[in-house]
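**Student:** Predicted model, plus sequence, below.
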Amino acid sequence: MRPLPPDASALLTELAAPPRLVAHLTAVHDVAVSLVDWLALAYPGLVVDREAVLFGAATHDIGKTIHVEELSGPGTRHEPAGHRLLLERGVEPRRARFAGTHGSWTADGVELEDLLVSLADKVWKAKREESLETLVVERLAAFSGREPWEVFLGLDDQLTMLADGADERLAFQNSRPVTGSW
């Protein structure tokens, strides 16, 4: 898997992030790299803040350094906590927002970059979310002028290919302990 961006890696080290969280963020980041690379090829001219998406994928669950119980159980308290944590550490709002938006892709003001982080956070484990994918398709169809069904076919192929590596990514994550520091 590709290494995390240096600034994200430094934050995780500073916060003594648990190894399982770092493994999860690494897996989601790796999928996000593949997604933005595919978009650049499939939709030349589409402006995507690559740096923000990759940083967002690498830090979207950083609030789980505070709400550690959400590493092994359900919960959303890590989302606003992570957003605040990043802002308190001086991260620009355009890059910190993903900690708060990755679980709420239907909220007002969500941009394509937010959708991409959410999508990477689902497909890394081969989970498909129709409502999320529909929003991505709508944005790509509006940009390209292509029919939504045509956009969906291309996105579906890409997501299927990414989902094929889910077992390896899950094994990578699950081989790391929930406690301790990275």
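**Tutor:** Sure, I can see it.
**Student:** can we go C-alpha only for contacts and neighbour counts from here?
**Tutor:** OK.
**Student:** correct me, but Asp82 touches His67?
**Tutor:** To be clear, residue 82 is Gly; Asp isn't right here. No: using C-alpha atoms under 8 Å, Gly82 is not in contact with His67, being 9.3 Å away.
**Student:** Among these two, which residue is more densely surrounded?
**Tutor:** Gly82 (25 against 17; other C-alpha atoms under 10 Å).
**Student:** How about the more buried one: what's its closest non-neighbour residue?
**Tutor:** Gly63 (3.5 Å; C-alpha to C-alpha, 6 or more residues apart in numbering).
**Student:** and the gap between the residue nearest to Arg50 when sequence neighbours are not counted and Pro44?
**Tutor:** Leaving aside its chain neighbours, Arg50 sits nearest to Val36 (6.7 Å; criterion: C-alpha to C-alpha, 6+ apart). The gap separating Val36 from Pro44 is 11 Å, by C-alpha to C-alpha, to the nearest Å.
**Student:** dropping in the other structure now:
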Amino acid sequence: MTTAAHVLSIALDETSDPPLRPLPADVAGLLGDVGAPPRLVAHLRAVHDVAAVLVDWAGDRCPGLPLDREAVLFGAATHDVGKVVHPAELSGPGALHEPAGRELLLSRGVHPELARFAACHAAWAAGAAVEDLLVSLADKVWKNKRVPELEDLVVAELSRVSGRPAWEEFMALDEFLTEVGEGADRRLAWQAGHAVHG
């Protein structure tokens, strides 16, 4: 199987353990074109799946939340694409992939509003767009990593829009993220079953 065909298989084929949504076809094609390593594609698919669940939950919880669902899903599906340029960061720490990912996406004709997720998924601050917060949150909770500062920003946005007290939004988010975290071991095992390099 060619590298591109293998990437498409990881990105799009049905999975059962865990069941994961396929990546968008345009993202799968882009990952094949840039020679994304199998483990990176698996990671992006796992984060994309969690982002879809998270966006659906947020929309149901707070229908008035101004939220671009497709932007979140694209951001989750491409947030680490810069690791194609900096492959050492596939298995080790580093932030060089963040600006590199944004530049790679821009060079492929991706709109700057969507390419930004590659550069900003590891940093968040008060005032960040809710889409940025949700991509960052999905990138943490897929492996059951909890980041109180990030979750507090999401809670504040939910409370601001819903009018409910922050503690109530916190309790709801905490319960939801706990449920999502229960699938982390299966997602991690699935990702680990794919080679770090092509």
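**Tutor:** Done, it's in. Computed from a predicted model, the values in this text were never measured in an experiment.
**Student:** that older thread, might you report the residue contacts of the residue in structure 2 that the residue nearest to Gly82 of structure 1 lines up against?
**Tutor:** Superposed on structure 2 with TM-score structural alignment, Gly63 of structure 1 falls opposite Gly82. Contact analysis of Gly82 of structure 2 by C-alpha atoms under 8 Å, 6 or more residues apart in numbering lists 96-102, 104, 118.
**Student:** re the thing from before, between Val36 and Pro44 of structure 1, which is the more surrounded one?
**Tutor:** Val36 (20 against 10).
**Student:** residue contacts, the aligned residue in structure 2 for Ser72 of structure 1?
**Tutor:** By TM-score structural alignment, Ser72 of structure 1 lines up with Ser91 in structure 2. Ser91 of structure 2 sits next to Val196 when contact means C-alpha under 8 Å, 6+ apart.
**Student:** about what we covered before: can you give me the distance of the residue nearest to Gly82 of structure 1 to Thr76 of structure 1?
**Tutor:** 9 Å.
**Student:** three-state assignment of Leu153 of structure 1?
**Tutor:** Under DSSP: H, G, I helix; E, B strand; the rest coil, Leu153 of structure 1 falls in the helix class.
**Student:** ok, the counterpart of it in structure 2 - contacts?
**Tutor:** Using TM-score structural alignment as the criterion, Leu153 of structure 1 maps onto Met171 of structure 2. Contacts for Met171 of structure 2 (C-alpha under 8 Å, 6+ apart) come out as none.
**Student:** do the same with the one 10 residues further on
**Tutor:** With contacts defined as C-alpha under 8 Å, 6+ apart, the neighbours of Gly181 of structure 2 are 141-145.
**Student:** a markdown table please, covering the residues you listed and showing neighbour count and secondary structure.
**Tutor:** Converted to a markdown table, the contacts of Gly181 of structure 2 look like this (neighbours: other C-alpha atoms under 10 Å; DSSP: H, G, I helix; E, B strand; the rest coil):
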| residue | neighbour count | secondary structure |
| --- | --- | --- |
| Val141 | 22 | helix |
| Trp142 | 25 | coil |
| Lys143 | 20 | coil |
| Asn144 | 19 | coil |
| Lys145 | 14 | coil |
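**Student:** of those residues, closest to Val110 of structure 2?
**Tutor:** For those, the residue nearest Val110 of structure 2 by C-alpha to C-alpha is Trp142; the value is 25.1 Å.
**Student:** thinking the closest one is in contact with Val50, fair?
**Tutor:** Yes: here Trp142 of structure 2 reaches Val50: they are 6.0 Å apart, a contact under C-alpha under 8 Å.
**Student:** what do these two both touch?
**Tutor:** What both Trp142 of structure 2 and Val50 touch, as defined by C-alpha under 8 Å, 6+ apart, is the set Val180.
**Student:** Secondary structure element for the spatially most central residue of structure 2, which one?
**Tutor:** Residue closest to the mean C-alpha point of structure 2, counted by C-alpha atoms, centre = their mean, is Ala76 at 2.8 Å. Here Ala76 of structure 2, judged by DSSP states H and E, is contained in helix 69-78.
**Student:** What is the mean deviation of that helix from its aligned residues in structure 1?
**Tutor:** With mean C-alpha distance after the TM-score superposition for structure 1, helix 69-78 of structure 2 departs from structure 1 by a mean of 0.3 Å once superposed.
**Student:** elements contacting that helix?
**Tutor:** Judged by 3 or more C-alpha pairs under 8 Å, 6 or more residues apart in numbering; DSSP states H and E, helix 69-78 of structure 2 is in contact with helix 25-33, helix 38-61, helix 112-120, helix 130-141.
**Student:** For Val85 of structure 2, give its distance to Ala189 of structure 2.
**Tutor:** 25 Å.
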